[in-house]
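In: Structure, please.
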Amino acid sequence: MEDKILKTFGIHLKTLRKEHGLSQEDLADKARLDRTYVSGVETGKRNISLKALNSIANALDKNLSQLFEGMQ
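Out: Below you'll find the model as predicted:
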């Protein structure tokens, strides 16, 4: 179950990032995260922390709840 949610969120995050016209490196810079961390989240290999989720939400001009809208 955990692996499925990580992969599902990763796919969703990748879609959001691309909708904002950002590369993984661009998003990582805006969120003050390492690019490899963002890559790991998008591929479902990293269990993202709440702090990192908040940083990514801010980088995408969203709040935390908006970050999950439309996620399947």
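In: CA atoms for contacts and neighbours, from now on please.
Out: Noted.
In: number of nearby residues for the residue lying closest to Arg32 once chain neighbours are set aside?
Out: Leaving aside its chain neighbours, Arg32 sits nearest to Ser55 (7.3 Å; criterion: C-alpha to C-alpha, 6 or more residues apart in numbering). Using other C-alpha atoms under 10 Å, Ser55 has 21 neighbouring residues.
In: and this one, so I can compare the two:
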Amino acid sequence: MWRAKRGLTQKELATEVDVSRQTINAIEGNRYDSSLELGFKLATYFDC
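Out: Purely as a prediction, here's the structure:
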């Protein structure tokens, strides 16, 4: 949702937070619970 609102591809977001595109895809599909570190990176990136 946040990614799409900003018009980012999964690859672009993955590059920004230093993970694979597959990780972003799995998080969006509710098939992966991110680490606390990745959660903080995403929150910081999206300023929330």
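In: Work out for me the element the aligned partner of the residue nearest to Arg32 of the first structure in the second structure sits within.
Out: Under the alignment (TM-score structural alignment), Ser55 of the first structure maps onto Lys41 of the second structure. For Lys41 of the second structure, the element it lies in under DSSP states H and E is helix 36-45.
In: Would you mind listing the buried residues in that helix?
Out: Leu42 (16 or more other C-alpha atoms under 10 Å).
In: now for that helix, which elements pack on it?
Out: Judged by 3 or more C-alpha pairs under 8 Å, 6 or more residues apart in numbering; DSSP states H and E, the packing partners of helix 36-45 of the second structure are helix 10-17.
In: burial measure for the counterpart of Arg31 of the second structure in the first structure, as a count.
Out: In the first structure, the residue matched to Arg31 of the second structure (TM-score structural alignment) is Lys45. By other C-alpha under 10 Å, the residues close to Lys45 of the first structure number 15.
In: my read: Lys45 of the first structure touches Leu6, true?
Out: Yes - with contacts counted by C-alpha atoms under 8 Å, Lys45 of the first structure reaches Leu6, the gap being 7.3 Å.
In: Would you mind measuring from Leu13 of the first structure to Lys62 of the first structure?
Out: Distance from Leu13 of the first structure to Lys62 of the first structure, counting by C-alpha to C-alpha, to the nearest Å: 12 Å.
In: Among those two, which residue is more densely surrounded?
Out: Using other C-alpha under 10 Å, the more surrounded residue of Leu13 of the first structure and Lys62 is Leu13, with 21 against 14.
In: Done for today, thanks.
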